[in-house]
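[1] dropping the sequence and predicted coords here.
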Amino acid sequence: MGSSGSYTPGPTQPTPIDTGTAMMSAERIVFRGTKATREWRFDKLVGFEHSYDSAWTALQVSNRQRTSGIGYGAVAADDFRMRLDLALAVWRGDREGYVAALKAQFHS
């Protein structure tokens, strides 16, 4: 007896592998955990995606094959996302544009 067809995997879910502290600057994010340290440099950043159904951000960098990310809990979600957006704006040299966009949101 045989079978045929194709398998389409569903969306992947993050698997927490460590706990620790994330630090963000205008050049990178560094996670220092109990098992390892991981760095995501903005000059290597290919893309990122915030997950709104669970509090984490996936970060793709060119010097790593697999996507990894940071989970931060629902209470810290808005703060982490805003800080990442601001850090990337500063890295790109567009801090003023980011601040202007925030002001426009509050005045709408």
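    Here it is on my side, so go on.
[2] from here on, just use CA atoms for contacts and neighbour counts.
    Will do.
[3] got the contact list for the residue most central in space within the chain?
    Central residue of the chain (C-alpha atoms, centre = their mean): residue 57, 3.3 Å from the mean position. By C-alpha atoms under 8 Å, 6 or more residues apart in numbering, the contact set of residue 57 is 48-51, 69-71.
[4] one more time with 6 Å, if that's ok
    Contact partners of residue 57, counting by C-alpha atoms under 6 Å, 6 or more residues apart in numbering, are 49-51, 69-70.
[5] next, the closest residue to it other than its chain neighbours: secondary structure please.
    With C-alpha to C-alpha, 6 or more residues apart in numbering as the criterion, residue 57 has its nearest non-adjacent residue at 4.3 Å, and that residue is residue 50. Following DSSP: H, G, I helix; E, B strand; the rest coil, the label given to residue 50 is strand.
[6] alright, now check it against this:
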Amino acid sequence: MGFIANWKAKRAYKGAMEVYDAELTDWQSDIEIFQKARDAFLLAAKGEDVVVNQTIQKAGEIVLWTAQGQFHEAGRGAGSFQGSSQGLSIPVVAGIRYRVGATRGTYVSGDPIQKYAEVGDVLLTTQRVLFNGMFNTKEWAFSKWNGAAASADETDYIFHVSNRQKTSGVLFGARDGREFNRFLSCALIAAEYGIDRVIQEIDKNMKELEEDKPAIPPLTMQAPKELE
């Protein structure tokens, strides 16, 4: 094998292995999460909380999952005053002047954004998502659920509920965000169809995951002798 061909082979092999390793890591993570979710809902089916908590629960409510997250809520960025000004500059002491006068124009409010606040405990139950912090306490009840949105990396969530005009949500770390995503989907199924349906869906997903296990790059992509 010539130098250029060998270099290309090395590059292709390393690239293929990096993709494989990343896909395998995600696959293993989902297997672990769905198994954890299955165990959690089996406990819930017995009427038992999955995690120890101090939450005052509603009738029939079961706590399924908890982690740390950062609360955020819809707001606006800093505004600005757009216009012109006029006035006088008065000397105060040597080298220092104080300006007085008037400003004419229009105040323009800032762009709508999600304002990030404190970090606290996030709890997922069979009936709602809860945030408990030192300064903020929020709940997003499934009975008033209009939908949700998640960032591409599954760390940031915005919840839409009918009893509040402002959207709000929670930011997680990478591992907790991925786990929350899977648990939330299961909790919503449980709220709509019951816990037995959740177990069925988890078993179905785990079977599909086993069948879709990432494959090691084919023999044609094996490393050149120099990399073995």
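    Ah, there it is. As the structure is a prediction and not an experimental result, all values here were calculated from the model.
[7] next, the TM-score between them, please.
    For this chain pair, the superposition-based TM-score is 0.78 by TM-score structural alignment, normalised by the length of the first structure; 98 aligned residues with a C-alpha RMSD of 2.1 Å.
[8] what is the aligned counterpart of the residue nearest to residue 57 of the first structure in the second structure?
    In the second structure, the residue paired with residue 50 of the first structure is residue 150, using TM-score structural alignment.
[9] count of residues packed around that match?
    16 (other C-alpha atoms under 10 Å).
[10] which of the contacts of residue 57 of the first structure does the second structure keep?
    Here is what carries over to the second structure from those, by both residues aligned by TM-score structural alignment, their matches' C-alpha atoms under 6 Å: 49-50, 69-70.
[11] tell me the secondary structure for the residue nearest to the centre of the first structure?
    strand.
[12] okay, the kept ones among the contacts of residue 57 of the first structure in CSV with distance to residue 89 of the first structure next?
    Formatted as CSV, those follow (distance: C-alpha to C-alpha, whole Å):
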residue, distance to residue 89 of the first structure
49, 16
50, 16
69, 19
70, 19
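[13] residue 19 of the first structure: which of these is nearest?
    Nearest to residue 19 of the first structure, judged by C-alpha to C-alpha, of those is residue 70 at 9.6 Å.
[14] please, which helix or strand holds the closest one?
    Element membership for residue 70 of the first structure (DSSP states H and E) is strand 68-71.
[15] have a look at how far, on average, that strand is from the second structure.
    Aligned to the second structure and superposed, strand 68-71 of the first structure gives a mean residue distance of 0.7 Å (mean C-alpha distance after the TM-score superposition for the first structure).
[16] from residue 107 of the first structure, how far out is the residue nearest to the centre of the first structure?
    28 Å (C-alpha to C-alpha, to the nearest Å).
[17] with residue 47 of the first structure instead?
    29 Å.
[18] residue 89 of the first structure too?
    Residue 89 of the first structure is 21 Å from residue 107 of the first structure, by C-alpha to C-alpha.
[19] and if you look at residue 63 of the first structure?
    Taken as C-alpha to C-alpha, the span from residue 63 of the first structure to residue 107 of the first structure is 40 Å.
[20] have a look at the two and say which one is more surrounded.
    Taking neighbours as other C-alpha under 10 Å, residue 63 of the first structure and residue 107 compare with residue 63 leading, 11 against 7.
[21] now the more buried one, nearest residue through space, not along the chain?
    Using C-alpha to C-alpha, 6+ apart, the nearest residue to residue 63 of the first structure is residue 44, at 6.8 Å.
[22] from residue 64 of the first structure, how far out is the one you found?
    9 Å.
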